[in-house]
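In: take a look and give me a structure for this.
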Amino acid sequence: MTIDANRLSAHLSQAFITKGSTPLTEVAPGLTVQEAYLVQLATIEKELAQGRRITGKKIGLTSAAMQQSLGVNEPDYGHLLDSMEIQNNGKVSPELVLQPRVEGEIAFILKEDLKGPNVTAFDVIQATDYIVPAIEIVDSRIKDWKLTLQDTVGDNASSGLYVLGENQFRLPDVDLRVVGMALYKNGILQNTGTGAACLDNPINAVVWLANKLANYDIYLKKGEVILSGALSAAIPAEAGDFFEMKFNQMGSVNVSF
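Out: The predicted structure is shown next:
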């Protein structure tokens, strides 16, 4: 099968007009994961042509439960753009999202490039400037979140927006496996998680990403933000909601809708 990545990217771009798109796998039956990444890259190239700037990457499907639900055995990734960042304590404008869900994560900010395919955990530790608590607002252009792995990959790994906390920590000073996170919606606890929920350690997620990107001749660059994956289940957000993630070793981060 030969796909038209630009056509499928354009199909997704209509989502904000049509209030959700039909799945890519219905428009292009037989779409493979590799082809879906080409659709994602086509979308990112269009964004760059319009003046956007890549600020980093996000890693998705890092929990065993999410991988099992989509029948896969590894995570996926998407790109972060400067237009996606919301300031801590900020508010999300309704026109920026379709069907948002909120997750608590740990973000890595790099001080050195990381280029696969042979990146190790030691390399990630050496290349990380600092880590911060973070919120990822995932959002699907696919109507009602009825998607397969190929659909989410093509849709930039269901990336929406992200929020970085202000407390910075050196990676060697924090045992990420035991960092605990509590997710609150409108002051009510929704769920909790730990760093171990993210591929046993968020460092492992960044290792996976750096090596996976080598397949597409892409590498992680100095200064980039890497969202390493959710520590608990995503919670749907609506206008008027207030979310706060409290990390037992790293402070908190919050956002309003």
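In: please make it C-alpha for all contacts and neighbour counts, starting now.
Out: Noted.
In: OK, contacts around the closest residue to residue 106 other than its chain neighbours?
Out: Distances taken as C-alpha to C-alpha, 6 or more residues apart in numbering place residue 133 nearest to residue 106, at 4.9 Å, with adjacent residues excluded. Applying C-alpha atoms under 8 Å, 6 or more residues apart in numbering to residue 133 gives the contacts 104-107, 164-167, 247, 250-253.
In: pull up the gap between residue 133 and residue 195, please.
Out: The gap separating residue 133 from residue 195 is 11 Å, by C-alpha to C-alpha, to the nearest Å.
In: please give the structure of this sequence too, so both can be compared:
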Amino acid sequence: MSQIIQKLADDLYEARRTLTPIDHIRHQLSDGDLDAAYTISEINTQRRVQEQGLRRVGRKVGLTNPMVQRKAGVDQPDYGIVLEDMVFSDGIVRPRSAFIKPKIEAELAFVLKQDVLSADLESIKAAIDYVTPAIELVDCRYHNYGMSILDTVADNAACEGLVTGTVRKAYAEVDLDEVEMVLYRGDEEVTRGIGRNVLKGPINAIQWLAETSLRVGKPLRAGEILLSGSIGMIVDWDTDITYTAEYSHGFGCVSARLEGGR
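Out: Presented below is the predicted three-dimensional model:
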């Protein structure tokens, strides 16, 4: 492992620990060196697992919505790791003091009942236990969100947590491509979208994740929760007001609140 990769991992780890943002790291890596960026993310995941005794419980796919890709200036998805201290129940209240630059986005999450050892769609569908509505809690360890794909990958795809709803549906029960979502800030609508915004269908994001996970030798495992990507736009998560994502097709809603200042 190169010294620069270890240094960048240390810088990002310290930024998260102290809530002190740093400069983007892309200029210190070779153009397009995604392997290095994922190595940085993995170093810090391993460090949290070892130092805090945390378990890996899932993964997230990011940058699956063309609107989000354009806003982020990238043209491909990425993924991050979800640890057990990052999963919250509907209605969670999180402290503003735990974030640097909090944002929020609404998605669908898939939970697996068996390992995914082949990336063909039928194998993936057979491995799904249920689908549930979710909100991703986003944070950025940099001074701003003007990230390249290398910056976001190294920063665990900007994932700081997820909130799951209470409704669970079998994969075949609903046409996920047609599920509509509206995200409200209090009573104000801030973004909306439809399932097919996510790589033309949320299952395609899970297939991309399955293929990528197999390629790096870390297949998706039974019990994992998988975030498939934002149905609408990512939005600022303001304090002291409840954000609620409402879904069609019987998925209900899921909410989260950020409380207090820093």
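In: just send the contacts of residue 133 of structure 1 back as a markdown table, with secondary structure and distance to residue 239 of structure 1 too.
Out: Output for the contacts of residue 133 of structure 1, formatted as a markdown table (DSSP: H, G, I helix; E, B strand; the rest coil; distance: C-alpha to C-alpha, whole Å):
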| residue | secondary structure | distance to residue 239 of structure 1 |
| --- | --- | --- |
| 104 | strand | 19 |
| 105 | strand | 22 |
| 106 | strand | 25 |
| 107 | strand | 25 |
| 164 | strand | 21 |
| 165 | coil | 22 |
| 166 | coil | 24 |
| 167 | coil | 27 |
| 247 | strand | 24 |
| 250 | coil | 27 |
| 251 | strand | 25 |
| 252 | strand | 21 |
| 253 | strand | 18 |
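In: from those, which is closest to residue 214 of structure 1?
Out: Proximity of the contacts of residue 133 of structure 1 to residue 214 of structure 1 (C-alpha to C-alpha) peaks at residue 107, which lies at 20.8 Å.
In: and what about the residue mapped onto residue 137 of structure 1 from structure 2, helix, strand or coil?
Out: Counting by TM-score structural alignment, residue 137 of structure 1 lines up with residue 137 in structure 2. Here residue 137 of structure 2 is strand, with the state taken from DSSP: H, G, I helix; E, B strand; the rest coil.
In: quick one, what contacts residue 62 of structure 2?
Out: Contacts of residue 62 of structure 2 by C-alpha under 8 Å, 6+ apart are 77, 78, 79, 80, 157, 228, 229, 230.
In: and it, what's its match in structure 1?
Out: By TM-score structural alignment, residue 62 of structure 2 lines up with residue 60 in structure 1.
In: not counting its neighbours along the chain, what's nearest that match?
Out: residue 76 is the one closest to residue 60 of structure 1 (C-alpha to C-alpha, 6+ apart), at 5.1 Å.
In: the nearest residue to residue 8 of structure 1 once chain neighbours are set aside: neighbouring residues, count only.
Out: Distances taken as C-alpha to C-alpha, 6+ apart place residue 39 nearest to residue 8 of structure 1, at 6.4 Å, with adjacent residues excluded. Neighbours of residue 39 of structure 1 under the rule other C-alpha atoms under 10 Å: 28.
In: secondary structure element for residue 39 of structure 1, which one?
Out: helix 33-49 (DSSP states H and E).
In: matching residues in structure 2 for that helix?
Out: Counting by TM-score structural alignment, helix 33-49 of structure 1 falls onto residues 34-50 of structure 2.
In: what's the average distance of the matching stretch to structure 1?
Out: On superposition with structure 1, the mean distance recorded for stretch 34-50 of structure 2 (mean C-alpha distance after the TM-score superposition for structure 1) is 0.6 Å.
In: off-centre distance for that stretch?
Out: Averaged C-alpha coordinates place stretch 34-50 of structure 2 at 16 Å from its chain's average position (C-alpha atoms, centre = their mean, to the nearest Å).
In: over to the equivalent of residue 229 of structure 2 over in structure 1. Which of the three states is it?
Out: Using TM-score structural alignment, the partner of residue 229 of structure 2 in structure 1 is residue 229. Assigned state for residue 229 of structure 1: coil (three-state reduction, three-state DSSP).
In: contacts only, for residue 229 of structure 1.
Out: 58, 59, 60, 61, 62, 105, 106, 198, 202, 205 are the contacts of residue 229 of structure 1 under C-alpha under 8 Å, 6+ apart.
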